[in-house]
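Asks: Predicted coordinates and the sequence they were generated for:
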Amino acid sequence: MSQASKLLGLEIELRVPDEIRKLGPVVYIANHQNTYDLFTVSRAVLPRTVSVGKKSLKWIPFFGQMYWLTGNILIDRNNKNKAMGTIAATAEKIKQKGLSVWLFPEGTRSNGKGLLPYKTGAFRTAMQAEVPIVPICISNLHGKVKLNRWNNGKIIIEFLPPIAVPQGGREQIREITDQTYQIMSEKINQISEESGSPYPEYKPKS
């Protein structure tokens, strides 16, 4: 799947520090931009990593079946009780099988709206599994891909140092979530400028 980025005319520059490759199980979090993420972020998935996706993915012909059979986790986002159970089940899977999990804390594709506010699920998962968060920052992809153009520029994917998630209540989790959002926002803006395509600015609804 990752080789499809070449068909999209994109050059992928992957920046993974050696310390990240040597880590054990973690919760990876990344910004989620559009459907092209499937062909770009897959270049950054490290060994023994699964993702958590919405249940409807299983109905995509071929891909859905492969996604489920390769150990990825499907959740029902419309059922909050099931979603809470999925956090506990995902944390247990990390502990028992020594897997890392990839999550998108925005919860949905931003589609050019900037970096959306983060939900706390990924951080609660890391807390329950007692593993760190590893931020993954992806430069701007919105509006870059023109399917009739061979060269659509460069995408930078950069891993940041791990962030410990302390045991705590709702306020502590919200605090570490907001701090991580700020760190990632600054890095995403930096690498987007570097790649020649500024990241859209998020504008909250008034």
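Replies: It's in. Computed from a predicted model, the values in this text were never measured in an experiment.
Asks: contacts, neighbours, all on C-alpha from now
Replies: Noted.
Asks: contacting residues around residue 35?
Replies: By CA atoms under 8 Å, 6 or more residues apart in numbering, the contact list for residue 35 reads residue 109.
Asks: do that again at 10 Å, thanks
Replies: Applying CA atoms under 10 Å, 6 or more residues apart in numbering to residue 35 gives the contacts 109, 111.
Asks: same check, this time on residue 175
Replies: Counted by CA under 10 Å, 6+ apart, residue 175 has contacts 120, 181.
Asks: Can I take it that it is in a helix?
Replies: Yes. Assessed by DSSP: H, G, I helix; E, B strand; the rest coil, residue 175 belongs to a helix.
Asks: Relative to residue 112, how far out is it?
Replies: 26 Å (CA to CA, to the nearest Å).
Asks: Likewise for residue 93?
Replies: For residue 93, the distance to residue 112 - CA to CA - is 33 Å.
Asks: same question, residue 176
Replies: 25 Å.
Asks: mind listing the helices for this structure?
Replies: 4-7, 18-21, 37-40, 63-69, 80-97, 121-129, 170-194 (DSSP state H).
Asks: alright, now check it against this:
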Amino acid sequence: MQLLYTIWCAIYFVLLYLILFPVQYVFLQRDEWKPWAHKVNYIWGRLFFFGIGMPIRVDYRYKPDPEQVYVFCANHFSYLDIAAMGVIVKNYYAFVGKSEVKHIPLLGYMFAKLHVQVDRDQPNSRAYSLAKSIRTLAAGRSIMIFPEGGIRAKHPPKMHHPFKDGAFIMAIQQQVPVVPITLLNNYKILPDTKKVRFHWYPLRAVIHPPIATAGLTQENVEWLKEETYRIIDAELTSKQTVIA
């Protein structure tokens, strides 16, 4: 049954995007239409989780203002995290993610048009992506990033430590709040293993209150990085957290 469920999730994921892509393609052709392309991703995510029978349970300890600019930072244990972030955060944002995604048919086209790419094999790529992210924030659009720098944790739910600096450099440079997000059980739903299998659990997440950066300088990057890590890690390791 688990194999059949995995096959259904994969087929439904692809078919749903094939149906929605023509609409998204139109919205990707002009910058002023791109927020609507982002909304297509939200609709895609909602329909996907509904179609696979997976409830989404988010503890909104803070509801992000759709008019405010943020740097959203979440733990990253599973490839499901990207789809999850697309439905639990409704703000208009750009992902910062690895450039390999651009090679995926259709999905890669959308990612290249809508988000910020990092090519880990190119020495100047991180500096370029940081500069582009800062310009994105300055233009009034939020950034979504996994500050672990990829799926690097060896023993989830323990995160990789330390976080990368980029998210916190850009937040301080633009004086925008950092919003920590804890993805509680995606690593149980879709583990990062060679044998790809979907497991059924309600998807659970926590959106924490923002950490203000007003008045901070680049000398405070280390503090901001560790504070964000502490907040997410405390939720992951709390004995009061029920994952079921």
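Replies: Yep, it's here. Worth saying up front: this structure is predicted, and the values here are computed from it rather than measured.
Asks: Would you format the helices of the first structure as a markdown table with distance to residue 161 of the first structure included?
Replies: Converted to a markdown table, the helices of the first structure look like this (distance: least, CA to CA, whole Å):
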| stretch | distance to residue 161 of the first structure |
| --- | --- |
| helix 4-7 | 26 |
| helix 18-21 | 7 |
| helix 37-40 | 21 |
| helix 63-69 | 28 |
| helix 80-97 | 19 |
| helix 121-129 | 15 |
| helix 170-194 | 11 |
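Asks: To residue 140 of the first structure, which of those lies closest?
Replies: helix 170-194 (5.3 Å; CA to CA).
Asks: Tell me what angle that closest one forms with helix 121-129.
Replies: Between helix 170-194 of the first structure and helix 121-129, the angle formed by their directions is 120 degrees, by axes from the mean of the first three to the mean of the last three CA atoms, to 10 degrees.
Asks: buried sites along helix 170-194 of the first structure?
Replies: Residues of helix 170-194 of the first structure classed as buried by neighbour count (16 or more other CA atoms under 10 Å): 173-174, 176-178, 180-181, 184-185, 187-189, 191-192.
Asks: And the strands in the second structure?
Replies: For the second structure, the strands defined by DSSP state E cover 56-60, 71-74, 93-98, 116-118, 142-145, 178-183, 203-207.
Asks: Reformat the buried residues of helix 170-194 of the first structure into CSV and put distance to residue 148 of the first structure next to each item.
Replies: Below are the buried residues of helix 170-194 of the first structure laid out as CSV (distance: CA to CA, whole Å):
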residue, distance to residue 148 of the first structure
173, 45
174, 43
176, 42
177, 39
178, 39
180, 37
181, 35
184, 32
185, 31
187, 30
188, 27
189, 27
191, 25
192, 23
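Asks: re earlier: need the strands of the second structure in a markdown table with distance to residue 46 of the second structure and mean neighbour count, can you?
Replies: A markdown table is the format used below for the strands of the second structure (distance: least, CA to CA, whole Å; neighbours: other CA atoms under 10 Å):
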| stretch | distance to residue 46 of the second structure | mean neighbour count |
| --- | --- | --- |
| strand 56-60 | 9 | 14 |
| strand 71-74 | 19 | 25 |
| strand 93-98 | 17 | 20 |
| strand 116-118 | 23 | 22 |
| strand 142-145 | 18 | 25 |
| strand 178-183 | 17 | 24 |
| strand 203-207 | 12 | 21 |
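Asks: export those to TSV and tack on distance to residue 83 of the second structure?
Replies: Output for those, formatted as TSV (distance: least, CA to CA, whole Å):
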stretch	distance to residue 83 of the second structure
strand 56-60	12
strand 71-74	13
strand 93-98	11
strand 116-118	16
strand 142-145	12
strand 178-183	12
strand 203-207	11
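Asks: you'd agree residue 48 of the second structure is up against residue 17?
Replies: Yes. Between residue 48 of the second structure and residue 17 there is a contact at 9.2 Å, judged by CA atoms under 10 Å.
Asks: Residue 46 of the first structure maps to what in the second structure?
Replies: The equivalent of residue 46 of the first structure in the second structure is residue 90 (alignment by TM-score structural alignment).
Asks: what's the answer for residue 31 of the first structure, then?
Replies: Per TM-score structural alignment, residue 31 of the first structure is aligned with residue 75.
Asks: got it, and residue 188 of the first structure?
Replies: Residue 188 of the first structure maps onto residue 236 in the second structure, by TM-score structural alignment.
Asks: what do you get for residue 21 of the first structure?
Replies: Match for residue 21 of the first structure (TM-score structural alignment): residue 65.
Asks: What of residue 68 of the first structure?
Replies: Superposed on the second structure with TM-score structural alignment, residue 68 of the first structure falls opposite residue 112.
Asks: List the contacts of its match.
Replies: With contacts defined as CA under 10 Å, 6+ apart, residue 112 of the second structure is in contact with 99, 101, 102, 103, 106.
Asks: and the first one, what pairs with it in the first structure?
Replies: Spelled out, that is residue 99 of the second structure. Checking TM-score structural alignment: residue 99 of the second structure goes with residue 55.
Asks: Contacts made by stretch 2-18 of the second structure with the rest, please.
Replies: For stretch 2-18 of the second structure, with CA under 10 Å, 6+ apart as the criterion, the contacting residues are 1, 21, 24, 40-41, 44-45, 47-49, 51-53, 106-107, 190, 196-200.
Asks: quick one, what contacts the match of residue 188 of the first structure?
Replies: 75, 156-159, 182-185, 206, 230, 242-243.
Asks: Now those residues in JSON lines, please, with extra columns for distance to residue 84 of the second structure.
Replies: Formatted as JSON lines, those follow (distance: CA to CA, whole Å):
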{"residue": "75", "distance to residue 84 of the second structure": "12"}
{"residue": "156", "distance to residue 84 of the second structure": "17"}
{"residue": "157", "distance to residue 84 of the second structure": "17"}
{"residue": "158", "distance to residue 84 of the second structure": "19"}
{"residue": "159", "distance to residue 84 of the second structure": "18"}
{"residue": "182", "distance to residue 84 of the second structure": "11"}
{"residue": "183", "distance to residue 84 of the second structure": "8"}
{"residue": "184", "distance to residue 84 of the second structure": "11"}
{"residue": "185", "distance to residue 84 of the second structure": "11"}
{"residue": "206", "distance to residue 84 of the second structure": "12"}
{"residue": "230", "distance to residue 84 of the second structure": "22"}
{"residue": "242", "distance to residue 84 of the second structure": "18"}
{"residue": "243", "distance to residue 84 of the second structure": "16"}
